[in-house]
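[1] Build me a model:
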Amino acid sequence: MRTADIGRWAFALAFLVLGLLSLFSRDFASVWQPVPPNLPGRALLAMLSGAVMTVGGAGLLLRRTLVPAALLMMSYTLLWLLLLHVPRVILAPMHEVTWGGCAEIVTLVAACCVLYASVATPADKPYFAALTGAHALRVARLAFAVAIPLIGVEHLVYAKETADMVPAWLPYHLGWAYFTGIAHIAAGLAIAFNVLPRLAATLEAWMMGGFTVLVWIPMIMNTPSQRFAWTGLMISAVITAAGWIVAASYGEAPWFAFSRPRNSKIPLAT
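    Presented below is the predicted three-dimensional model:
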């Protein structure tokens, strides 16, 4: 099974579950979708948001609906970014938590862009040439590369809070908080400047996956009925899957390349 397929399916399933959680709870994803509680029609908008994630996630699972689903989720996550997170950064530019939240959504936009750029052809509908090919892939990778250092800085600024999430059986909790923060920054710089980009993107995806497995799965096991825990797991899973999609976009590029890789299309299951 190809890495590109695994990343896409995980990305799709995480979005699908997030959508179902919103539909059944009639609420937005906690913290991640900071919609004002007094917004008129909030419950209806939450269900509409959930429906988009559910339909988009299901569409990403199938090759025949992949192109329109990728475009739908690209548009949806970009709207999510511009309406919910960018204003928070503008209003509180000195709060790193707002930058970190913004960066997490950028990783989703980047992954959707990679999927669309990699598989859309003139024969597909809808087709936008400017969003396909080598240039679009480079822009998407750069967006991902800019986002993950902001997540790393958040780990460093809120090191104590990050350390509190480290599993109790691991030693040096604060050390892990600093290590992961620095690793996020290093991976982003490596991808941005094409210094071992395939290796950097893959290690970044593995690190995010480790966080999902070590932090959120035990939380689900301890509190299986809490919506917050399931939402946190799916958020962590979809970000991890976004990392795998970006890593897979390097295709057959050498692991130890120090120059710009070839920008070929990702081979996806038909």
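[2] from here on, contacts and neighbour counts on C-alpha atoms
    OK.
[3] So what touches the strand or helix carrying residue 139?
    In this assignment (DSSP states H and E), residue 139 forms part of helix 133-157. Outside helix 133-157, the residues that touch it by Cα atoms under 8 Å, 6 or more residues apart in numbering are 96-97, 99-101, 103-104, 106-107, 110-111, 113-114, 117-118, 130, 162, 177-178, 180-192, 246, 249, 263-265.
[4] And those residues, which of them are buried?
    Among these, the ones that count as buried by 16 or more other Cα atoms under 10 Å are 96-97, 99-101, 103-104, 106-107, 110-111, 113-114, 117-118, 162, 177-178, 180-192, 246, 249, 263-265.
[5] Can you list which of the residues you listed are found in strands?
    Assigned to strands by DSSP state E, none of the buried ones among the contacts of helix 133-157 qualify.
[6] next up, for comparison:
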Amino acid sequence: MTKTFVLGRAIFAVALGSLGVQCLLRGNAIPTLEPVTSAAALPLIGWITGIVLIAAAIASLLRASASYGAAVIAAVVLLWVALLHLPALIAAPKNGGEWTGASESLAIGGAALVLFGLTRIPDALAARCILAGRIFFGVCMLGFGALHFIYIAYVAFVIPGWIPAHVFFGYATGVAHVAAGLGILTGVLGRIAALCTALMFGSWVLIVHSPRVIAKSQDPNEWTSMLIALAMCGATLLIAEAFARRTQRVEGAND
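    A predicted model of the protein is given here:
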């Protein structure tokens, strides 16, 4: 196992497991990712989600159960997209917050598919899962870029005050998302795009989300935003690993 894979899997698992812990502590579903509308069902759903995510995250870190853990994460999160986000988007197609949540869920589900493809499963199945995961993630990166452009005022607002030219950097991160999405989708400089994106998300955890969590430690939305950014950092490291392994297979076949 490469350092990129080990680090990416660890970061991804810690982020998803921490989201599960948040569910148990609050007795509630995950803000943004799991938009359950029934208030009466929230405590039960929160407990189930928490237990499943924690167990799956731990399983994904163990060699014997890694494929099962990744498969469960992918199935659960992609079910959120199909059963919760899709109906919400149909009902309110101009809701930017819902587009963000749906894209984040689809990206995390795609990353879990990539992780599943990187475990010990048959090569043909692995290739299909990695490709599907890349497509999901790459499309979401394009969507994030578009959302940065559409909601530039909000993006500029959340950039820390000590960073100058908020609007410029808001647009710049939108361009970075689009470039990363194109690289991941097409495979052109795909590994470099994924590694740069991992660095981008990781830096946001440190300079954007961590200070906001410290300032508003009782706000579950701030914790969720930070953990999603952390999950995206791990996700892009896993995608970078998938590109590296593909290159190794091609080079091996040509020898």
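[7] TM-score for this pair?
    Scored against TM-score structural alignment, normalised by the length of structure 2, the superposed chains reach a TM-score of 0.90; 249 aligned residues with a Cα RMSD of 2.0 Å.
[8] coming back round to it: read off where the helix holding residue 139 of structure 1 ends up in structure 2.
    Mapped onto structure 2 using TM-score structural alignment, helix 133-157 of structure 1 spans residues 126-150.
[9] post-alignment, that stretch versus structure 1, mean distance?
    For stretch 126-150 of structure 2, the mean distance to aligned residues of structure 1 following superposition is 1.4 Å (mean Cα distance after the TM-score superposition for structure 1).
[10] From the opening residue of stretch 24-37 of structure 1 to its closing one, how far?
    18 Å (Cα to Cα, to the nearest Å).
[11] can you give me the helices for the stretch 1-150 of structure 2?
    Applying DSSP state H, counting those that start in this stretch to the stretch 1-150 of structure 2 gives helices spanning 3-26, 42-61, 66-80, 86-91, 96-117, 123-150.
[12] tell me the most buried of those?
    helix 96-117 (a mean of 25; mean count of other Cα atoms under 10 Å).
[13] tell me what it is packed against?
    helix 66-80, helix 86-91, helix 123-150, helix 220-254 (3 or more Cα pairs under 8 Å, 6 or more residues apart in numbering; DSSP states H and E).
[14] and the second one, how far from structure 1 on average?
    I take that to be helix 86-91 of structure 2. Mean for helix 86-91 of structure 2 is 1.6 Å (mean Cα distance after the TM-score superposition for structure 1).
[15] if you line the two up, which stretch of structure 1 does that helix fall on?
    Going by TM-score structural alignment: helix 86-91 of structure 2 matches residues 86-91.
[16] contact partners of that stretch?
    Residues contacting stretch 86-91 of structure 1 (Cα under 8 Å, 6+ apart): 95, 98, 99, 102.
[17] likewise stretch 155-168 of structure 2?
    148, 152, 153, 169, 170, 207, 208.
[18] Are any of those residues buried, and if so which?
    148, 152, 169, 170, 208.
[19] And the residue nearest to the second one when sequence neighbours are not counted, how far from residue 192 of structure 2?
    If I follow you right, that is residue 152 of structure 2. Of all residues not flanking residue 152 of structure 2 in the chain, residue 170 sits nearest, at 6.2 Å (Cα to Cα, 6 or more residues apart in numbering). If you measure residue 170 of structure 2 against residue 192 of structure 2 using Cα to Cα, the figure is 22 Å.
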